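**Q** my questions are about this predicted structure, shown below with the sequence.
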Amino acid sequence: MSEAFRKSFEVRWDDVDLNGHLRSTRYLEYATTARLGFLVASGWDVRALQKEGFAAVLLGEEVRYRREVFLTEQVEVACEVVGLTEDSARWRVRQTVFREDGEEAAVVHSLGAWIDVRARKITAPPAGLRAVFEAARSEECEVL
């Protein structure tokens, strides 16, 4: 098990709602950006995925809000793999949004899969990509 990948964000004026809180949709956008950052940091940017003929598809997301986040605060999103099928074709990633004070602001669970873009079907990823997800498994990672 490895340490979770982390990405930081500053909450900008266009990230907040009329109440001055981080907008609900922005939590999902931060989670997606952090997930992409995890792939890029692991050597799997968009070009590498395209070269292999693979893409990630999102099958569903769930967000649980825990604490408020306000304008100009710094947040950090930690990404961990919490579920994989035996062939790693389908995955579940937990993205935890932390406030400046270290408290959890929200937890986003994303369920996704790898798709072979030529065949247009869910399939096991290339060995190198599979290894990246295997290495990012959390301690409580379950078999999907």
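**A** Alright, I've got the coordinates. Small disclaimer: the values here were computed from a predicted structure and weren't measured. Residues are numbered from 1 along each chain as shown.
**Q** for the rest of this, base every contact and every neighbour count on C-alpha atoms.
**A** Fine.
**Q** strands of the protein, start to end?
**A** All strands of the chain, identified by DSSP state E, fall at 5-10, 54-65, 74-84, 90-98, 104-116, 121-122, 137-143.
**Q** which helices and strands does the longest one pack with?
**A** Which is strand 104-116. helix 24-41, strand 54-65, strand 90-98, strand 121-122 (3 or more CA pairs under 8 Å, 6 or more residues apart in numbering; DSSP states H and E).
**Q** rerun that using 10 Å as the cut-off
**A** helix 24-41, helix 46-52, strand 54-65, strand 74-84, strand 90-98, strand 121-122 (3 or more CA pairs under 10 Å, 6 or more residues apart in numbering; DSSP states H and E).
**Q** just how off-centre is the second one within its chain?
**A** Its chain's C-alpha centre and that of helix 46-52 lie 18 Å apart, by CA atoms, centre = their mean, to the nearest Å.
**Q** for the first one, same thing?
**A** Its chain's C-alpha centre lies 5 Å from the corresponding centre of helix 24-41 when counted by CA atoms, centre = their mean.
**Q** tally up the residues packed near residue 60, please.
**A** By other CA atoms under 10 Å, 10 other residues sit near residue 60.
**Q** got it, and the one 4 residues further on?
**A** For residue 64, the number of neighbouring residues by other CA under 10 Å comes to 12.
**Q** tell me which residue is most central in this protein.
**A** residue 35 (3.2 Å; CA atoms, centre = their mean).
**Q** and here is the other one:
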Amino acid sequence: MTEFVRAVQIRWSDLDPNFHLRHSVYYDWGAFCRMEFLNANGLTPAAMAKLGIGPILFREECTFRREILMGDEVSIKLSVVRAREDFSRWSIQHQIVKAGDTVCATITVDGAWIGIRERKLVTPPEQVHHVFELMPRAEVFAWQ
């Protein structure tokens, strides 16, 4: 897949007292985009429960570049920037863009898979490998 992009809507409740997007909304949009990608490729919450795994985050960081205001047209793009070859650990980047080409923020998350019964990190099953192979790779993608 060359690109995975989702449009997002700005709600009144997403704004702070300065009438621009609250910082926590960016993180919510990142989670939304990641789950949209997994769901679109068959790795739904029900599928993960059946496999006995779930994603966890070790780090989530956002770099803010431009403000987002009510009425802006905003989309979020997802790509994997680093991964172990077994996809047991990974880093995903999200670019939040307004007006089609203005990068407003970049979110980077570092994560892994946890066995929901064992409550320990696990190597994911083959179905996860297949989904992550479909994820667009950043220009700076590197195997860990």
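**A** All right, it came through fine. Computed from a predicted structure; not experimentally measured.
**Q** TM-score for these two?
**A** With the length set by TM-score structural alignment, normalised by the length of structure 1, the two chains reach a TM-score of 0.94; 143 aligned residues with a CA RMSD of 1.2 Å.
**Q** picking up where we left off before, do you know which of the helices and strands packed on strand 104-116 of structure 1 lies nearest residue 139 of structure 1?
**A** With respect to residue 139 of structure 1, and counting by CA to CA, the nearest of these is strand 74-84 at 8.0 Å.
**Q** hmm, back to that, let me see the contact set for the residue nearest to the centre of structure 1.
**A** 5-7, 29, 41, 77-80, 93-95, 110 (CA atoms under 10 Å, 6 or more residues apart in numbering).
**Q** now it: how far from residue 17 of structure 1?
**A** Between residue 35 of structure 1 and residue 17 of structure 1 the distance is 24 Å, computed by CA to CA, to the nearest Å.
**Q** picking that back up, among the contacts of residue 35 of structure 1, which two are most distant?
**A** Largest separation among these by CA to CA: 41 and 110, giving 19.0 Å.
**Q** which one of the two is surrounded by more residues?
**A** The neighbour count for residue 41 of structure 1 versus residue 110, taken as other CA under 10 Å, is higher for residue 110 (24 against 11).
**Q** to which residue of structure 2 is that one aligned?
**A** Alignment note: residue 110 of structure 1 maps to residue 109 in structure 2; criterion TM-score structural alignment.
**Q** hang on, that match packs against residue 63?
**A** No: look at residue 109 of structure 2 against residue 63 with CA atoms under 10 Å: they stay out of range, at 11.8 Å.
**Q** and residue 19 of structure 1, how many neighbours?
**A** Residue 19 of structure 1, neighbours per other CA under 10 Å, totals 8.
**Q** which residue lines up with it in structure 2?
**A** So residue 19 of structure 1 corresponds to residue 18, using TM-score structural alignment.
**Q** separation between that match and residue 69 of structure 2?
**A** 10 Å.
**Q** now do residue 42 of structure 2
**A** For residue 42 of structure 2, the distance to residue 69 of structure 2 equals 34 Å [CA to CA].
**Q** try residue 116 of structure 2
**A** Counting by CA to CA, the gap from residue 116 of structure 2 to residue 69 of structure 2 is 39 Å.
**Q** same check, this time on residue 144 of structure 2
**A** Here the criterion is CA to CA. By it, residue 144 of structure 2 lies 37 Å from residue 69 of structure 2.
**Q** more crowded one of those two?
**A** The neighbour comparison of residue 144 of structure 2 against residue 69 (other CA under 10 Å) goes to residue 69, with 17 against 12.
**Q** so what's the more buried one up against?
**A** So residue 69 of structure 2 contacts 10, 14-15, 18-22, 98 (CA under 10 Å, 6+ apart).
**Q** for ChimeraX, what selects the buried ones among those?
**A** A single ChimeraX command is used to select the members of these judged buried by 16 or more other CA atoms under 10 Å:
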select :10,14,15,21,22,98
